[in-house]
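Asker: let me see the structure of the following:
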Amino acid sequence: MLYLTWRNVKMEYRIFLDTANIKEIEEALKTGIVTGIATNPNKMAKAGRTYEDVLKDIRSIFDGPVAVEAISTKAEDIINEAQELSSMSENIVIKIPANIEGIKAINKLVPMGVKTNATLIFNPAQALAAGLANSPFISPFIGRVNDIGHDGLTLFKQVREIYDFYDINSKVIAASIKNCSEAINAVLNGADSLALTYKVFNQLFEHPLTEIGIKNFTRDYDSIYK
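Answerer: Sure thing, here's the model as predicted:
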């Protein structure tokens, strides 16, 4: 079953599930609100599988963008690796660090038709560079910015202001999100999309008052009909 097609250019990419665990992907897709999958070498190591194996399974149930990470560090090597990864499956998005070598690579790859996600962004200047290089997606990191004593949400507000001023169309994906509150605040501060772990994704549906309400409704129903 296909849930999404990249060729539908009007489709908005709101939630990327950040995992390489196929069972988690299968469960999350059942909600109908996952519009992309994001992976990286750390996620692959935890799953104990290769990109090829994971992509084969993902493609059997999902036809939207799947982000995989290039690990090369020099522009020419990144370009070669990105082309190889991109050839593995339609709709692959290549995650490339937004340092100078990465921006050089993105600038070359985008005209080739390779879809890129400028990642490991920790300041608005990196986001500006990635946007000017026409990367379709960029990923500023909230949690890791907060971890070093800065404000990840301010980062998103600044990126949105810059992108609106320059009319840059790159999709801003909030990454490194630790909880549901960070996810919502990222959207309120300008993120177009969210990259959520399975744990945080499930937090979108949870609230203790909802559970209390369900129990109360069930109790009242049973008191009448049983």
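
Asker: from here on, contacts and neighbour counts on C-alpha atoms
Answerer: Will do.

Asker: next, count neighbours for Glu26.
Answerer: Neighbour count of Glu26, defined by other CA atoms under 10 Å: 14.

Asker: what about it, helix or strand, and which?
Answerer: helix 22-29 (DSSP states H and E).

Asker: tell me what that helix is packed against?
Answerer: helix 51-59 (3 or more CA pairs under 8 Å, 6 or more residues apart in numbering; DSSP states H and E).

Asker: ok, back up a step: which SSE is immediately downstream of the helix holding Glu26?
Answerer: Later in the chain than helix 22-29, the nearest helix or strand by DSSP H and E is strand 36-38.

Asker: just the buried residues of that next one, please?
Answerer: 36-38 (16 or more other CA atoms under 10 Å).

Asker: tell me what that strand is packed against?
Answerer: The helices and strands touching strand 36-38, judged by 3+ CA pairs under 8 Å, 6+ apart, are strand 15-18, strand 66-69.

Asker: which residues sit against it?
Answerer: 13-20, 64-68, 195 (CA atoms under 8 Å, 6 or more residues apart in numbering).

Asker: and this one, please, so the two structures can be compared:
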Amino acid sequence: MSDAKKLARSALDQLKDVTTVVADTGDFEAMVKFKPTDATTNPSLILAAASMPAYQSLIDEAVSYGKENGKTTEEQLNTAMDKVCINFGMEILKIIPGRVSTEVDARLSFDKNAMVDKAKQLIALYKANGISKDRILIKLSSTWEGIQAAKILEAEYGIHVNMTLIFNFYQAIACGDVKATLISPFVGRIFDWFVKNTDKKTYEPLEDPGVKSVTSIYNYYKKYDYKTVVMGASFRNTGQITGLAGCDLLTISPGLLDQLSKSTDTLKTQLDVEAAKGLDIPKVTVDENTFRWQMNEDAMATEKLAEGIRKFGIDAVKLENLLRERLLN
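Answerer: Below is the predicted model:
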């Protein structure tokens, strides 16, 4: 191996210089391998991990906790569901130095008060296990109701939120306006929609519709000094990731982390705070009517938000069924 090859840094290490890398997985071994700062989970990731032998103790402990702390089967199930999310979160926090995102059940996505109550329950459960709320991000669907729940949690309870399933510029601005800690725009799912619904099937990284969406949100946030940070999510290829180098955070699956770790291509920073401040971007105001109209006018965002909520809801039901079966045995 040449000296130049030895000295070449991986694309992943170069990315970590300009962006906080987050592991998009429930697999602890992947976190140990790639050393992300933060990690995120959702029912789909936990459901996948729950079928692996290595994680059975976390499932069994949640089931036992549910039996001990619920009177009816439904109470036991709800308690076990919360506890399994906390169990995975606590194991993740042993590995990473930063924060873990824990998701509120997507089936509550249109009930502001239910989302607030569930978030408080999850934070209380973490606290009972010795975990400070500063290391937790509560993940909420970015419906209008979810955004209003975020406003309450951030302002009244000091609970930090991760607004997920972001597909639309105005949706993102509404999240920033309520001072959500973090948003997760879904790059790959935007790309999927355009591939399915238009004649164009491939894109250069900077022309990718998902990359362009996150870039416009990032630039607006930095132009107007929003405190909310942007975490690009849901990637289909490494080009989408490198096209957003410089974004506040990027949450990346183990497969793509592995590809980046093996690449020694030179990485160029694409997003920059000072460059964004120099852009001519008009200020917009987003109230409920504007939000609902802009989402209505954006077929991609409307379809992908609904689909995302449905899919997370389906996996939540599957996880519930798995826990119910064990509770009844």
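
Asker: quick revisit: dump the contacts of strand 36-38 of the first structure into CSV; add neighbour count and distance to Thr116 of the first structure as well.
Answerer: Shown next, in CSV, are the contacts of strand 36-38 of the first structure (neighbours: other CA atoms under 10 Å; distance: CA to CA, whole Å):
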residue, neighbour count, distance to Thr116 of the first structure
Tyr13, 20, 14
Arg14, 18, 17
Ile15, 20, 17
Phe16, 26, 14
Leu17, 25, 17
Asp18, 26, 16
Thr19, 22, 18
Ala20, 28, 19
Gly64, 25, 14
Pro65, 23, 11
Val66, 24, 11
Ala67, 22, 8
Val68, 25, 10
Ala195, 26, 15
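
Asker: want to throw the helices and strands packed on strand 36-38 of the first structure into TSV with distance to Asn179 of the first structure?
Answerer: Putting these into TSV (distance: least, CA to CA, whole Å) gives the following:
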stretch	distance to Asn179 of the first structure
strand 15-18	13
strand 66-69	21
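
Asker: tell me which of those lies nearest to Asp167 of the first structure.
Answerer: When those are compared by CA to CA, strand 15-18 sits nearest Asp167 of the first structure, at 22.7 Å.

Asker: which part of the second structure matches the closest one?
Answerer: Using TM-score structural alignment, strand 15-18 of the first structure lines up with residues 21-24 of the second structure.

Asker: show me where the stretch 151-300 of the second structure has strands.
Answerer: Counting by DSSP state E, counting those that start in this stretch, the stretch 151-300 of the second structure has strands at residues 161-166, 182-185, 229-232, 249-252.

Asker: who touches stretch 119-126 of the first structure?
Answerer: 95-99, 127, 138-141, 145, 155-156, 158-159, 162.

Asker: going through the residues you listed, which ones are buried?
Answerer: For these, buried by 16+ other CA under 10 Å: 95-99, 127, 138-141, 145, 155-156, 158-159, 162.

Asker: helices of the stretch 201-329 of the second structure, residue ranges please.
Answerer: Assigned by DSSP state H, counting those that start in this stretch, the helices in the stretch 201-329 of the second structure fall at 209-223, 238-242, 254-262, 273-277, 288-297, 299-328.

Asker: next, the angle from the last one to helix 288-297.
Answerer: I take that to be helix 299-328 of the second structure. 90 degrees (axes from the mean of the first three to the mean of the last three CA atoms, to 10 degrees).

Asker: so stretch 127-142 of the first structure matches what in the second structure?
Answerer: Counting by TM-score structural alignment, stretch 127-142 of the first structure lines up with residues 172-187 of the second structure.

Asker: what does the matching stretch rub up against?
Answerer: 142, 147-148, 150-151, 154, 160-167, 209-211, 213-214, 217, 221, 226-235, 240, 286-287, 291.

Asker: now a PyMOL select for only the buried ones of those.
Answerer: In PyMOL, a selection of the buried entries from those looks like this (16+ other CA under 10 Å):
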select buried, resi 142+147+148+150+151+154+160+161+162+163+164+165+166+167+209+210+211+213+214+217+221+226+228+229+230+231+232+233+234+235+240+286+291
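
Asker: centroid-nearest residue for the first structure?
Answerer: What sits nearest the mean C-alpha location of the first structure, by CA atoms, centre = their mean, is Ala195, with 3.4 Å.

Asker: how about the equivalent of that one over in the second structure, what does it touch?
Answerer: Residue pairing (TM-score structural alignment): Ala195 of the first structure is matched to Thr251 of the second structure. Listed by CA under 8 Å, 6+ apart, the contact set of Thr251 of the second structure reads 21-24, 39-40, 231-234.

Asker: okay, those residues in CSV with distance to Ala48 of the second structure next?
Answerer: CSV is the format used below for these (distance: CA to CA, whole Å):
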residue, distance to Ala48 of the second structure
Val21, 22
Val22, 18
Ala23, 15
Asp24, 13
Ala39, 16
Thr40, 14
Met231, 23
Gly232, 22
Ala233, 18
Ser234, 17
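
Asker: thanks a lot, see you next time.
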